[in-house]
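# Return atomic coordinates for the entry below.
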Amino acid sequence: MIRLRRVALPQGTATRLGEYTEKIAEQTTEKARKATAKDLWAARRGVRPSLVAALTEMAPGHARCMYCGDSQGTDIDHFDPKSRTPLRTFDWLNHLLACSYCNSNQKRSRFPTDGDGVPLLVDPTLRDPLDHLRLVLPIGEYRARTPQGEACIDVFGLNSRAVLVKGRVDAYATARHSLELWRIATDKGQCDKAKEIVRVSWNRPLVDVLVAMFHQSEHAAAEALFAGEDEVLALLRDPQLREGFLPRA
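I've put the predicted structure just below:
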């Protein structure tokens, strides 16, 4: 998971979402609100294309899932499940792009909270997942830094899905190679090639690995985190490389 920026919806779509929410709010019982929310969501064809387009723009790489970062995002997921809070069914701030596996097999309607009822899952459009998770790069597994991180690892199966763990290990090797190729191309004055390396690097699946690499290179314990990989750490700390690789706000 990586930090994402939420974009604005077209005004027409935002208006339609508000109208749907008003219809749900008109219901006098929670049961009726849930039933109305379910029916309206099933008939959401008029707004779905705009929602998917906006979520795709926000998603990492080529429309990757906002939870696992590996598979294509195909589903509009309600971060706070509509079965729990029907009034947020058409709340744009409650929509994220998920792959069908994360949405239907992992998260489903799970939405853990702490003892005070505060949600534990991390919405990557509101909080930086790196504040709650640390990726152990050589083995491709996440370690929780907070209870929120623990919840994310559990609900999204970040460590229990072997394909994700193995994929991150391979992504780490690929990212290291890309940094080296960028350095070579830049030293040779091959600016277009260097830019292409950066573009492809950020569009690959599991880009959370690349994000974690740059983040951990700034950590006080970076030398320990990159033990035995002095050359990689030096590249990640290279001001010219960082200027070329890191997106600008």
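
# contacts, neighbours, all on C-alpha from now
OK.

# Next, work out how far apart the residue nearest the centre of the chain and L225 are.
The chain has M66 as the residue nearest its centroid, 3.2 Å off, counting by C-alpha atoms, centre = their mean. Taking C-alpha to C-alpha, to the nearest Å as the measure, M66 falls 26 Å from L225.

# who's in contact with T28?
By C-alpha atoms under 8 Å, 6 or more residues apart in numbering, no residues touch T28.

# Could you report the distance from it to R16?
21 Å.

# repeat for E22
For E22 relative to R16 (C-alpha to C-alpha), the value is 10 Å.

# Likewise for R176?
46 Å.

# ranges for the helices of this structure?
Secondary structure of the chain, counting by DSSP state H: helices at 11-25, 30-42, 48-58, 100, 147-155, 162-187, 191-203, 208-217, 222-225, 230-237, 239-245.

# and those helices as TSV, adding distance to K82?
Below are these laid out as TSV (distance: least, C-alpha to C-alpha, whole Å):
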stretch	distance to K82
helix 11-25	11
helix 30-42	7
helix 48-58	16
helix 100	17
helix 147-155	17
helix 162-187	28
helix 191-203	31
helix 208-217	28
helix 222-225	40
helix 230-237	42
helix 239-245	39
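
# Reformat the ones you listed into a markdown table and put mean neighbour count and distance to D131 next to each item.
Conversion of the helices of the chain to a markdown table gives the following (neighbours: other C-alpha atoms under 10 Å; distance: least, C-alpha to C-alpha, whole Å):
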| stretch | mean neighbour count | distance to D131 |
| --- | --- | --- |
| helix 11-25 | 16 | 31 |
| helix 30-42 | 17 | 33 |
| helix 48-58 | 18 | 20 |
| helix 100 | 18 | 26 |
| helix 147-155 | 19 | 8 |
| helix 162-187 | 17 | 19 |
| helix 191-203 | 16 | 21 |
| helix 208-217 | 20 | 11 |
| helix 222-225 | 14 | 16 |
| helix 230-237 | 16 | 20 |
| helix 239-245 | 14 | 21 |
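
# To check against the first, give me the structure of this:
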Amino acid sequence: MRRVIREPLSEETLARLCQRTLQIARAGNDPKHTRTSDRCQARKAEADRLWDQEKTKAFDEIDRVLRRMAPGNEQCMYCECSKGSDIEHFWPKEKYPGRAYTWENYLWACGICNTHFKGTQFPRDAQGKPLLVNPTDEDEEPSVHLQFTPSSGKLVGLTDKGDWTVRVLGFDRRANLDRDRRDAWRGLQNSIVQYAAACARGDENLALYTQGVICRHPMASVLRTLFDLLDSPRGAELVDADCRAAIHAHPEIRSWP
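Below you'll find the model as predicted:
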């Protein structure tokens, strides 16, 4: 999983989201709801009603911006492998209807991560903070909580948040993701070697193209792991010699995603 930079929305769309949030709040504040459970259910019902009919200009913009933010070619922000297809509520709207229309709560996800695995699961710690990694979190890099293992292709948790993320999103039991990460580990190294070879030949077009391929790769988080391991005692063991030489000759590669 890689860090995703959240882009801004237009004032018009933000106003629309704010309006919807107020509608949900008003539904729960209706005087006829005398019990807390009734107020919560009313807010949930209103959020579901509004969401089911949401085919507006504002959501055309939200869909477009999330796709642009997503890694690679509109890939899932969680697994980076499958094509994204859904606006995902990080805090599930079924449990937290007051966040159903919050821009910072939206991610772009594939149906497998969003529906088959995560669903309404949302573990929190004793302070109420999420125990899932949010790829758009401005304060933390996903690599603080998750580590890629080149030999197996697996993502493993480094913290409680990382462990919960692996468990909830099924990263510990999705062999296809392990395979794709291993392929990315090999493929990115090959592309780096190709970039260096193109530079050596003076083939600027091929060098720029190869750079673009590497930077657009949906599993760019694998590239960050490669750089980290390169500087570790295990670098010589895990990173191919030709790739190590290419990065040494072209340190600008380290500034890529």
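
# Any idea which of the helices of structure 1 gets closest to L87 of structure 1?
helix 11-25 (6.2 Å; C-alpha to C-alpha).

# Quick one: list the elements packing against the closest one.
helix 30-42 (3 or more C-alpha pairs under 8 Å, 6 or more residues apart in numbering; DSSP states H and E).

# which other residues reach the helix it packs on?
By C-alpha under 8 Å, 6+ apart, helix 30-42 of structure 1 touches 20, 23-27, 82-83, 86-87, 89-90.

# same thing but at 10 Å, please
Residues from elsewhere that reach helix 30-42 of structure 1, judged by C-alpha atoms under 10 Å, 6 or more residues apart in numbering: 20-21, 23-27, 29, 43, 47-48, 82-90.

# number of nearby residues for S37 of structure 2?
Other residues near S37 of structure 2 come to 10 when the count uses other C-alpha atoms under 10 Å.

# Would it be right to say that it lies in a helix?
Yes - assessed with DSSP: H, G, I helix; E, B strand; the rest coil, S37 of structure 2 lies in a helix.

# residue contacts, it?
Contacts of S37 of structure 2 by C-alpha under 10 Å, 6+ apart are G28.

# How much space separates it from N29 of structure 2?
12 Å.

# How about A175 of structure 2?
Taken as C-alpha to C-alpha, the span from A175 of structure 2 to N29 of structure 2 is 47 Å.

# again, but for C81 of structure 2
With distances taken as C-alpha to C-alpha, C81 of structure 2 is found 42 Å from N29 of structure 2.

# P135 of structure 2 too?
33 Å.

# With K57 of structure 2 instead?
Look at K57 of structure 2 and N29 of structure 2: by C-alpha to C-alpha, they are 28 Å apart.

# still on that earlier bit, overlap of the contact sets of E22 and R16 of structure 1?
Joint contacts of E22 of structure 1 and R16 (C-alpha under 10 Å, 6+ apart) are F90.

# how about A197 of structure 2, what's its match in structure 1?
When structure 1 is aligned by TM-score structural alignment, A197 of structure 2 is paired with I184.

# correct me, but its match touches A194?
Yes - between I184 of structure 1 and A194 there is a contact at 8.5 Å, judged by C-alpha atoms under 10 Å.

# Aligned to T210 of structure 2, what sits in structure 1?
By TM-score structural alignment, T210 of structure 2 lines up with I197.

# Mind telling me what L188 of structure 2 corresponds to in structure 1?
In structure 1, L188 of structure 2 lands on A175 (TM-score structural alignment).

# Just list the residues touching the aligned residue in structure 2 for R110 of structure 1, thanks.
Here R110 of structure 1 is matched to Q121 in structure 2, going by TM-score structural alignment. Each residue near Q121 of structure 2 by C-alpha under 10 Å, 6+ apart is listed here: 90-92, 95, 132, 168-169.

# Got a quick ChimeraX command for the buried subset of those?
Buried residues among those (16 or more other C-alpha atoms under 10 Å), as a ChimeraX selection:
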select :90,91,92,132,168,169
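
# Take the contacts of Q121 of structure 2 and write them to JSON lines, including distance to R182 of structure 2.
Formatted as JSON lines, the contacts of Q121 of structure 2 follow (distance: C-alpha to C-alpha, whole Å):
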{"residue": "F90", "distance to R182 of structure 2": "27"}
{"residue": "W91", "distance to R182 of structure 2": "31"}
{"residue": "P92", "distance to R182 of structure 2": "31"}
{"residue": "K95", "distance to R182 of structure 2": "36"}
{"residue": "L132", "distance to R182 of structure 2": "24"}
{"residue": "V168", "distance to R182 of structure 2": "22"}
{"residue": "L169", "distance to R182 of structure 2": "19"}
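
# Pick out the most distant pair among the contacts of Q121 of structure 2.
Longest span within these, C-alpha to C-alpha: K95 and L169, 18.0 Å.

# I figured T165 of structure 2 hits L132, correct?
Yes - using C-alpha under 10 Å as the test, T165 of structure 2 is close enough to L132 to be in contact (4.9 Å).

# okay, and the common contacts of those two?
122-123, 145.

# If any of those residues are buried, give me the ChimeraX selection for them.
Applying 16+ other C-alpha under 10 Å to these, the buried members can be selected in ChimeraX as follows:
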select :122,145
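
# that older thread, tell me which residues touch the residue nearest to the centre of structure 1, please.
Counting by C-alpha under 10 Å, 6+ apart, M66 of structure 1 has contacts 1-4, 55-56, 58-60, 72-73, 77, 96-99, 102, 123-125.

# Apply 6 Å and report the result again.
Going by C-alpha atoms under 6 Å, 6 or more residues apart in numbering, M66 of structure 1 touches 97-98.

# Please consider this matter closed, and thank you.
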